[in-house]
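Engineer: build me a model:
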Amino acid sequence: MTSFSGRGVRAGLLCLTACLALAGCKTTGKGMPEDEEKASSGFVNPFEDKPFKEQQAALPALPQDADLIPFSVNDSADNFRFAVDPKSISVGDDNVVRYTVVITSSGGGRNVSYEGLRCDAFERRIYATLPKGAPAWIPNQGEERDLWIRMQTRSRNAYAATLARDYFCDGRAVAGKPERLIRDLKAYAPRQAGP
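Structural biologist: Model (predicted):
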């Protein structure tokens, strides 16, 4: 016959009681939406992807040539000059860096656009353009106007990728507040040849 000592039985009963108590504390969340279940538990997964929610972009003032900060794009081979209007640079609550870029060809042609880039996804979007002689921004009406497009690092004149990689992003995060982005652009701006 097996004999149980008093201490062994008490320890077993305590363990059984603790297990039952813990099992009773578990909630199943039945009938509760997943978001409410997470909110009520207070648990936040720091590694969970957070959905991107873009804020409304307000168009900036038109760029002035005297304000433009030039930057180099390695693949441009002197066919184009690139510059950013520092007054247009902003970093939104959505972590989108928005800026006006001015691209001038060696023949004098000029493209001006107001764009946004996302460091976390390495994507860009064009909000508006400024055709030659236009008195105001023209909102992007293209098929991809509402889409974020992956930046290309190897395509010719990959200026957006250059801005992201060299000035606006630190890995997958924004490199800082607009003042810092402007300071970095100015610090590495190509020197203009003197007369």
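
Engineer: switch to C-alpha atoms for all contacts and neighbour counts from now on
Structural biologist: Will do.

Engineer: ok, the residue most central in space within the chain - contacts?
Structural biologist: The chain has residue 118 as the residue nearest its centroid, 2.9 Å off, counting by CA atoms, centre = their mean. Residue 118 sits next to 95-97, 124 when contact means CA atoms under 8 Å, 6 or more residues apart in numbering.

Engineer: let's see it at 10 Å
Structural biologist: 94-98, 124-125, 148-151, 164, 168-169, 172-174 (CA atoms under 10 Å, 6 or more residues apart in numbering).

Engineer: out of those residues, which are buried?
Structural biologist: By neighbour count, with 16 or more other CA atoms under 10 Å, these hold 95-98, 124-125, 148-149, 151, 164, 168-169, 173-174 as buried.

Engineer: next, format those residues as CSV and append secondary structure.
Structural biologist: Output for the buried ones among the contacts of residue 118, formatted as CSV (DSSP: H, G, I helix; E, B strand; the rest coil):
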residue, secondary structure
95, coil
96, strand
97, strand
98, strand
124, strand
125, strand
148, coil
149, strand
151, coil
164, helix
168, helix
169, strand
173, strand
174, strand
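
Engineer: let's compare: structure for the following, please.
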Amino acid sequence: MTASCAALAQPSPGPGPGYDEYMAKKAATDKWKESPYTLPAAPKDSDLLTYTVPNGSRDLNYAIDAKSVSVGKDGVVRFTSVIRSTQGARNVTFEGIHCNTFEYRIYAIGQPDGTWSNARGSHWQVINGYGPTAYQSALYNDYFCDNKMVTGSAADIVQNMRYPDRIKKPE
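Structural biologist: This next block holds a predicted model:
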């Protein structure tokens, strides 16, 4: 009995399973650099792809501009978001979603004349599945990302948004 207690009292030989993988991912994230981006043209109504936001407001209609979708070498999906209220208000933003970290960033705000204004204090923030940013969670989970990886090229993402019934989801 003394020998077994002594064995239990010995320190473990290492940090445990998964530690090396965790440290490799942490090192990769620490070294991550955001790629340069270019602001897209103002969205046209004919290029908008609508989608459902399960936890979003029923008074809002959500869409992205198909022509603005890009996938950077940095693993960020960039796109123009167009959110309209049933009362006629329209918010246009150019944003990015980083699949590896479950974060979003608003780069610019669309103006009524079709120009962009840089977003003040633009920085990466964690996506919230509820409230005013629930649409980013819906895009992350349903179209842009899978297992912290981008689901494919910009063309793949647009195709999946045009034909959402074709996306295979685990049961």
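
Engineer: where does the TM-score land?
Structural biologist: Superposed pair, TM-score by TM-score structural alignment, normalised by the length of the second structure: 0.77. Supporting alignment: 141 aligned residues with a CA RMSD of 1.7 Å.

Engineer: re the thing from before, tell me the counterpart of the residue nearest to the centre of the first structure in the second structure.
Structural biologist: Under the alignment (TM-score structural alignment), residue 118 of the first structure pairs with residue 98 in the second structure.

Engineer: repeat that for residue 134 of the first structure.
Structural biologist: Aligned against the second structure - with TM-score structural alignment as the criterion - residue 134 of the first structure pairs with residue 113.

Engineer: equivalent analysis for residue 172 of the first structure, please.
Structural biologist: With TM-score structural alignment as the criterion, residue 172 of the first structure pairs with residue 148.

Engineer: just how off-centre is the helix or strand encompassing residue 179 of the first structure within its chain?
Structural biologist: Assigned by DSSP states H and E, residue 179 of the first structure belongs to helix 178-187. Per CA atoms, centre = their mean, to the nearest Å, the displacement of helix 178-187 of the first structure from the mean C-alpha position of its chain is 18 Å.

Engineer: now that helix on the second structure. Mean distance?
Structural biologist: On superposition with the second structure, the mean distance recorded for helix 178-187 of the first structure (mean CA distance after the TM-score superposition for the first structure) is 0.7 Å.

Engineer: run through who's touching that helix.
Structural biologist: Under CA under 10 Å, 6+ apart, the answer for helix 178-187 of the first structure is 68-71, 83-92, 97-99, 163, 166-169, 174-176, 189.

Engineer: counterpart of residue 59 of the first structure in the second structure?
Structural biologist: Checking TM-score structural alignment: residue 59 of the first structure goes with residue 39.

Engineer: got a list of what its match touches?
Structural biologist: 68, 78-80, 94-95, 107-108, 115-116, 118.

Engineer: now residue 55 of the first structure
Structural biologist: 92-96.

Engineer: what's the farthest-apart pair in those?
Structural biologist: Using CA to CA, the contacts of residue 55 of the first structure span at most 7.5 Å, a distance reached by 93 and 96.

Engineer: please enumerate the shared neighbours of those two.
Structural biologist: 54-55.

Engineer: residue 83 of the first structure is in contact with residue 105, isn't it?
Structural biologist: No - with contact defined as CA atoms under 10 Å, residue 83 of the first structure and residue 105 do not form a contacting pair (11.8 Å).

Engineer: so these two - more neighbours on which side?
Structural biologist: residue 83 (21 against 14; other CA atoms under 10 Å).

Engineer: neighbours around residue 9 of the second structure, how many?
Structural biologist: Neighbour number of residue 9 of the second structure under other CA under 10 Å is 9.

Engineer: average distance between whichever strand in the first structure runs longest and the second structure?
Structural biologist: In the first structure, taking DSSP state E as the definition, the longest strand is strand 80-91. Once fitted to the second structure, strand 80-91 of the first structure is off its aligned match by 0.4 Å on average (mean CA distance after the TM-score superposition for the first structure).

Engineer: please tell me which residues of the second structure that strand aligns onto.
Structural biologist: By TM-score structural alignment, strand 80-91 of the first structure lines up with residues 60-71 in the second structure.

Engineer: that stretch: how far from the chain's middle?
Structural biologist: Between the centre of stretch 60-71 of the second structure and the centre of its chain there are 12 Å (CA atoms, centre = their mean).

Engineer: can you tell me the distance between the two ends of that stretch?
Structural biologist: 26 Å (CA to CA, to the nearest Å).

Engineer: residues in the second structure aligned with the longest helix anywhere in the first structure?
Structural biologist: Secondary structure assigned by DSSP state H gives helix 6-25 as the longest helix of the first structure. On the second structure, no counterpart of helix 6-25 of the first structure exists by TM-score structural alignment.
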